[in-house]
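# Just to be clear, the model below is a prediction. Sequence and coordinates:
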Amino acid sequence: MSEGGSVKRSRCFPAALLAVTALGAFNAAAQEPPLIRFGRGFAAEEQVWLMSARPELTPNQGKKYQLKQILFQANPERFQAFLAGELDGGTAPGLAVIFARAQGVDMKIVASVCLEAAGREWFSTTYMVKDDGPVRSAKDLKGGTVGVVGIKTATDLWARAGLLNASVVPDKDAKIFPMGFPGMGDAVRTGKINAGTFVEPFYSAEMARGGLRKLFTAVEAVGYDHELLDIWFGEKFLKAHPDTVRAFLADYVAVTKYYLANTAQAKRDLHKAGFVRTPLEIYLKNADWKRDPAARVDVASLDKLSKFMLEKLQWLEKPVDVRQMVDESYLPRQ
């Protein structure tokens, strides 16, 4: 009897062990923090990239949320991925979110990344022409072509605003031509386009080459400082994981403040991690966009852009309630 009982116990032990192991694995999986699938871009998002390049700066990461950053070259692909259920949030120009909301997409802006702002200390997207060419002012673009990164993008809006300021009617008096940032410089130099759109790091690289001259900036085109890039989340994710988003944004604000206080070191870290391919010596000298340390959104500027899109460009069929589009309640309290 004793020997038989021992055999039964030995047979039961592996089964019990497997059950305990499976239960432990289940509990571990249940305790895994929610994953944020985050669609990012390739310019002006330094503090966002730093969250992955220097995760030790984000104490909540790995504990209250997991972060997977996914690179997209353009906003349409990013939004398509969101609509397909492949993203939870990401970065995008406020203008692009206005378009998305106008089409009924359930996303909200929760934080600012950077702004187009006037002042020598800030960079603003710049439209340039050949230094020795015939275009001396925006009026001279009549009959010409302006290169933008995409139709109905922020770069398109600024180009059209700059033309309208000079009484040049876009599409009638001047053409708008879409092309990538990397090819803008050569396109202007060879005469394929008469003016091009330049952001960092391409702006500094082209200025180092020489031969181009500033025509106007994004801020000069619209006449006021305004949101350039923002962080958005799907409304379903916000409702399902409010504490996750708060933890993420608490880290994001902390990293933003770190970046502003340690910009040179942060840029070195991003370059080393492969987020930036511009030669380091040029990247370190680049002027930067304005960034709010608390990541607060300039809602009034988005409202102005929305009205310009509706009234001047006829890009919207009806008004968009920008104040309902922005929700800053997930940001840390000031």
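Received, thanks. Numbering: from 1, shown residues only.

# From now on I want contacts and neighbour counts done on CA atoms only, so please keep to that.
OK.

# can you map out the strands along the chain?
Along the chain, counting by DSSP state E, strands occupy 35-40, 66-71, 89-93, 107-116, 126-130, 145-148, 175-178, 196-198, 212-217, 226-234.

# can you give me how far the third one is from the chain middle?
When distances are taken as C-alpha atoms, centre = their mean, to the nearest Å, strand 89-93 is centred 5 Å away from the chain's centroid.

# Quick one: end-to-end length of stretch 147-163, please.
By C-alpha to C-alpha, to the nearest Å, the extent of stretch 147-163 from end to end equals 13 Å.

# What residues sit buried inside that stretch?
147-150, 152-163 (16 or more other C-alpha atoms under 10 Å).

# Verify the stated contact: Lys214 with Thr125.
No: at 10.3 Å, Lys214 and Thr125 do not qualify as touching, with contact defined as C-alpha atoms under 8 Å.

# Compare those two (neighbour count), which wins?
Taking other C-alpha atoms under 10 Å, Lys214 and Thr125 do not tie; Thr125 has more neighbours (22 against 17).

# so what's the more buried one up against?
Contacts for Thr125 (C-alpha atoms under 8 Å, 6 or more residues apart in numbering) come out as Glu116, Thr197, Phe198, Val199, Glu200, Thr217, Ala218, Val219.

# Which members of those are the farthest-apart pair?
Pairwise distances across the contacts of Thr125 (C-alpha to C-alpha) peak at 15.4 Å, for the pair Glu200 and Val219.

# Grab the nearest non-local neighbour of the residue minimising distance to the centre of the chain.
Nearest to the geometric centre of the chain sits Thr91, at 3.4 Å (C-alpha atoms, centre = their mean). Among residues not flanking Thr91 along the chain, Ile231 sits closest, at 4.6 Å (C-alpha to C-alpha, 6 or more residues apart in numbering).

# Use this one as the comparison:
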Amino acid sequence: MRTHHRSRSLATALAALTVLAGLAGCSRADSNAAPAQNAGAAGEVRLGFFPNVTHAPALLGVKKDFFSKELGSTKLTTQVFNAGPEEVNALLGRSLDIAYIGSGPAINAFTKSKGAIQLVSGAVSGGAQLVVKPDITSPEQLKGKTLATPQLANTQDVALKKYLAGAKLTDQVKITNLDNPKTLDAFKKGDVDGGWLPEPWASRLVNDAGAKVLVDEKTLWPGGRFPSTVVIVRSEFLQQHPDTVRAVLKGELAANEWAKANPADAKTVINGALKELAGSTLTPAVLDRAFSGIELTTDPIAAEFPQLAQDSVTAGVVKQVVNLKGFADFGALNDVLKAAGQPAVDAPALTK
């Protein structure tokens, strides 16, 4: 079953408000709370993701049945979101179990839940750019302009605000938060001058609307790698159903390996999924450009998370850097990697 996020957004928000007051009872801060017991495979797992190329492992996992094959009798229910903050609300409201999400909202979910949300895997590296009108050729020319990001405090919103702070342009550029399809329309109409966007929307503005790249986010990270999409899970669900989490991650790894071996077929599948979920297909040129900027990987690129936490402060999203100890639990991922003969993930700064 697939349910579009707009039909659930109000219910999700109300559920999130209800549960926030009680989160301490299931958080790491409550030392008296008994850990949830392993209850075996879940009867159902509710999985969230975005209709973006940067969520390719999730799209492939669903459309090619990589998840279902590994889940066996566990029912897979999917829900689609535009950006991370609303997906976080669904997790906190307990209407979602596992989420493909940007690294910034992943940290925010851990912080807001006081440890009741954990990072369990990577998904995609790269795939975000600041694209602008062709006559904007330098950061200084952004002064007085209007730029779009998918949602307030989402991964690209944080990245843009950090970049503007570094260029000493804070409060000199108007930032508007728009659903990605609306950004394309707004750019064509001249209502915005560009945006810091995930794929395929950066490529759509470039190929379909004549935008130019001012900043490729890859250039801002060591080795050009940064965790644009990761996998997080409710800690209680992980404790109760570790086999189900392992099954999802095994499905993701299989999807990634299949995509690497069958890149043309993977693009076709992704295009079909985007037509179903977002209402439009991508041209071959846009698909090729979008895929050229991403790497499908279960590697969470854990070494960059302390910097990402600092970036949220620089961007003004939070007031102080969060302590990320206990943020990650890579036990399930490492089980999957070991079975596949691949090296384990080691991130002592993030794990308990």
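That came through, no problem. Everything numeric in this text was worked out from a predicted model, so none of it was measured.

# returning to that earlier point: dump the contacts of Thr125 of the first structure into CSV; add neighbour count and distance to Ala81 of the first structure as well.
Shown next, in CSV, are the contacts of Thr125 of the first structure (neighbours: other C-alpha atoms under 10 Å; distance: C-alpha to C-alpha, whole Å):
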residue, neighbour count, distance to Ala81 of the first structure
Glu116, 23, 27
Thr197, 28, 27
Phe198, 26, 27
Val199, 19, 25
Glu200, 21, 26
Thr217, 23, 31
Ala218, 27, 29
Val219, 21, 31
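
# Distance to Leu57 of the first structure added to these, as a markdown table?
Listed next are those as a markdown table, based on distance: C-alpha to C-alpha, whole Å:
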| residue | distance to Leu57 of the first structure |
| --- | --- |
| Glu116 | 26 |
| Thr197 | 34 |
| Phe198 | 31 |
| Val199 | 27 |
| Glu200 | 25 |
| Thr217 | 34 |
| Ala218 | 33 |
| Val219 | 33 |
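
# With respect to burial, which of the strands of the first structure scores highest?
strand 196-198 (a mean of 29; mean count of other C-alpha atoms under 10 Å).

# That one: average distance to aligned residues in the second structure?
By mean C-alpha distance after the TM-score superposition for the first structure, the fitted strand 196-198 of the first structure averages 2.7 Å away from its aligned residues in the second structure.

# helices or strands up against that strand?
Applying 3 or more C-alpha pairs under 8 Å, 6 or more residues apart in numbering; DSSP states H and E, one finds that strand 196-198 of the first structure contacts strand 126-130, strand 145-148, helix 184-189.

# start to end distance for stretch 314-327 of the second structure?
Note: stretch 314-327 of the second structure ends 20 Å apart using C-alpha to C-alpha.

# now stretch 217-233 of the first structure
29 Å.

# Of all the strands of the first structure, which one comes closest to Gly274 of the first structure?
Closest to Gly274 of the first structure of those is strand 66-71 (C-alpha to C-alpha; 12.3 Å).

# The closest one corresponds to what range in the second structure?
Counting by TM-score structural alignment, strand 66-71 of the first structure pairs with residues 75-80 of the second structure.

# from what I can see the residue nearest to the centre of the first structure touches Gly39, true?
Yes: counting by C-alpha under 8 Å, Thr91 of the first structure touches Gly39, with 6.4 Å between them.

# all helices for the second structure, in order.
Assignment of helices within the second structure using DSSP state H yields the ranges 9-20, 56-63, 66-71, 84-92, 103-112, 155-166, 180-189, 201-209, 235-240, 242-261, 263-278, 284-292, 305-314, 331-339.

# and of those helices, who's closest to Ala39 of the second structure?
Proximity to Ala39 of the second structure, assessed across the helices of the second structure by C-alpha to C-alpha, is greatest for helix 235-240 (5.1 Å).

# so how far does the closest one sit from its counterpart in the first structure?
Its matched residues in the first structure lie on average 0.5 Å from helix 235-240 of the second structure after superposition (mean C-alpha distance after the TM-score superposition for the first structure).

# so that helix matches what in the first structure?
Counting by TM-score structural alignment, helix 235-240 of the second structure pairs with residues 235-240 of the first structure.

# Enumerate the positions of the matching stretch that are buried.
Those would be Glu235, Phe237, Leu238, for stretch 235-240 of the first structure by 16+ other C-alpha under 10 Å.

# ok, back up a step: and the strands of the first structure as a markdown table, adding distance to Met184 of the first structure?
Shown next, in a markdown table, are these (distance: least, C-alpha to C-alpha, whole Å):
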| stretch | distance to Met184 of the first structure |
| --- | --- |
| strand 35-40 | 22 |
| strand 66-71 | 22 |
| strand 89-93 | 20 |
| strand 107-116 | 20 |
| strand 126-130 | 9 |
| strand 145-148 | 7 |
| strand 175-178 | 10 |
| strand 196-198 | 6 |
| strand 212-217 | 11 |
| strand 226-234 | 20 |
